[in-house]
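Asker: okay, structure incoming, though there's no sequence with it:
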């Protein structure tokens, strides 16, 4: 079967580019003595998670318990959940997972850690704990204060928990190479302040986990980092390219679409809207448009309806109903979560079909 036999819209993964992206990140981490624990919320596909492990990943990262359960069902046993889990039902699911493998979870409060510890003790399992600190993204994580150190000392003493270390997420480091230099310098000052407080309190930190895709290949410059958790690097997307962390030929995933209407002058309609591409805007650069047309960079995907992509085209362009195009989405993580399956391709040949097994696992 070839891509011409597929109904559109369809997600295509270039097998050669995927393999190159996996190898490049694995080799970088090996060269800089960094553990790689990739964030699988990008792809949500057990087959790709297994490829990452085959390339040397120490384990995987997920955002939600449902994603962890899918990966555990696929035989993956070393999983970090980077999300604060609250409530007895979630703690029960967490302890069930811990009975099947080496599980760790991020926390940023004593009350959550105490709930996890109580559930772990009752179930007779051990759950790893990583303390998350806020270094500038202002989403989750303790503020870097002596009060946080006092809470952390109490958490480390709780039965049922394994103290793994600390975790940060520099999600605010998204700019181009020029601004990234400044951002890394600022991040290191914050990290140094964190390490000073930890050292003063005699709190060990065997693991210092951080990293994101835009700054992934500068991870060795972040102070005392031992592990990184990039996700988007497996596919890359328009955001990654705009952040000068990849080129379009590094984008392994594209959306195959078809032109279905040309009735409006200067515009073509694609059979892919926000329910196919996602409506996420660019995070840097000109922040305009909803995807990049590989065959025609001069075309602009200006608007999205739910099922329609509004493509602005020069009036002299020859584009016809039935023409097929390939779109690099702005944000690949939200795009893939809208699809049941992806097609692995070599050139125009379809060589495999993978289920997006963890899509929709938001609980």
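Answerer: Yep, it's here. For clarity, every value in this text was computed on a predicted model and none was experimentally measured.

Asker: please make it C-alpha for all contacts and neighbour counts, starting now.
Answerer: OK.

Asker: and the strands in the stretch 201-350 of the chain?
Answerer: Remark: strands assigned in the stretch 201-350 of the chain by DSSP state E, counting those that start in this stretch are 207-210, 227-228, 253-261, 267-270, 291-293, 300-304, 309-312, 324-329, 341-346, 349-355.

Asker: which residues does the third one contact?
Answerer: The reference is to strand 253-261. 8-14, 235-237, 268-272, 277, 320-329, 332 (Cα atoms under 8 Å, 6 or more residues apart in numbering).

Asker: as a check, name the ranges of all helices in the stretch 151-300 of the chain.
Answerer: Taking DSSP state H, counting those that start in this stretch as the test, the helices found in the stretch 151-300 of the chain are 177-200, 238-242, 274-277.

Asker: A further structure is provided below for comparison with the first:
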């Protein structure tokens, strides 16, 4: 294995901090995601991690045509890229409902879907789509033990699901079941927790079938649980981070050998005192929601400690201070890649150590056109 795979042959034209995207590693990760799923039709990958048109198209070229997203802008980007189905994995409120209807109107060839977990939201969807003369495709969002969103798994869940068929401008497609809280490093432990939480979904599915309702689409899990849910017959999986991976998932999910494909590039900008260097990788350049020692792992630096971070600076205590000079480059793996990518307008695409292209992180915007 090439331990220096990340090193660029020429850094003179790349300003720092920067986001580097290693295209061949992304392609490897897409292949592995397909192997885990067993079939491109089972995949509805999430685009929120990378937010780039070109990465959606790389997957479409491999037969993946259905995607999940988190924002209207991500939905618009994915539709423009050529997706057949786009699931907006939120219960939409306020102006977002009308923007969703505008997307449906603007891209009639695309099946747009959103989530619903209560009667208030269903009624709001009905009002807007009635006005547009369109149909809102929905999945019932189920709170499958994560307690973040969704209808609880209780004796009111099936009656709620059944009630949605009375809305003439809603089309009920099935269930959205996200269990991103199960992240045990041990696969057996992760599977046991996911299986326990999914037991209520099995009961719900039986109720739906017994009632003679249409066979539901079931979308379950993200990157951590994809290896669990792929074992469930008829369940679609929606990983996303696995396309670029990060230090956090790489450390916590040893059963999933995806490759780091997105790095941050930074430079030494000061040596303020003996034993300390400062790089230009502040809060504005890497996700900073975790403790300071869980934000970045440098690949070409050993025996160091992150001391402090501010908006533009990251101070490191290093053991080989004399070996570093102002202007030297460091390459880091973010602990959490999703919000890190969101901090950059563009990604520098790297192949064979060369900068070959620049891809716009277009869906970091809250609005593209709609």
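Answerer: Received, thanks. Model, not experiment: these values are computed from the prediction.

Asker: circling back: just the helices of the stretch 151-300 of structure 1: most buried one?
Answerer: Highest mean neighbour count among these (mean count of other Cα atoms under 10 Å): helix 238-242, with a mean of 25.

Asker: the residue mapped onto residue 227 of structure 2 from structure 1 and residue 198 of structure 1, how far apart?
Answerer: Alignment note (TM-score structural alignment): residue 227 of structure 2 maps to residue 217 of structure 1. Per Cα to Cα, to the nearest Å, residue 217 of structure 1 is found 27 Å from residue 198 of structure 1.

Asker: then residue 190 of structure 1?
Answerer: Here residue 190 of structure 1 is placed at a distance of 13 Å from residue 198 of structure 1 (Cα to Cα).

Asker: now do residue 272 of structure 1
Answerer: Taking Cα to Cα, one finds residue 272 of structure 1 at 50 Å from residue 198 of structure 1.

Asker: ok, now residue 306 of structure 1?
Answerer: Distance of residue 306 of structure 1 to residue 198 of structure 1, given as Cα to Cα: 49 Å.

Asker: do residue 192 of structure 1 as well
Answerer: Going from residue 192 of structure 1 to residue 198 of structure 1 by Cα to Cα gives 10 Å.

Asker: before we move on, the earlier item: distance to residue 35 of structure 1 for the helices of the stretch 151-300 of structure 1 - can I get that in TSV?
Answerer: Output for those, formatted as TSV (distance: least, Cα to Cα, whole Å):
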stretch	distance to residue 35 of structure 1
helix 177-200	18
helix 238-242	22
helix 274-277	32
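
Asker: and of these, who's closest to residue 108 of structure 1?
Answerer: Among those, helix 177-200 comes nearest to residue 108 of structure 1, with 14.2 Å by Cα to Cα.

Asker: which helices and strands sit right next to that closest one?
Answerer: helix 146-156 (3 or more Cα pairs under 8 Å, 6 or more residues apart in numbering; DSSP states H and E).

Asker: before we move on, the earlier item: out of the helices of the stretch 151-300 of structure 1, nearest to residue 341 of structure 1?
Answerer: Among the helices of the stretch 151-300 of structure 1, the nearest to residue 341 of structure 1 by Cα to Cα is helix 274-277 (12.2 Å).

Asker: quick one: buried residues of stretch 5-20 of structure 1?
Answerer: Neighbour-count burial for stretch 5-20 of structure 1 flags 8-15, 17-19 (criterion: 16 or more other Cα atoms under 10 Å).
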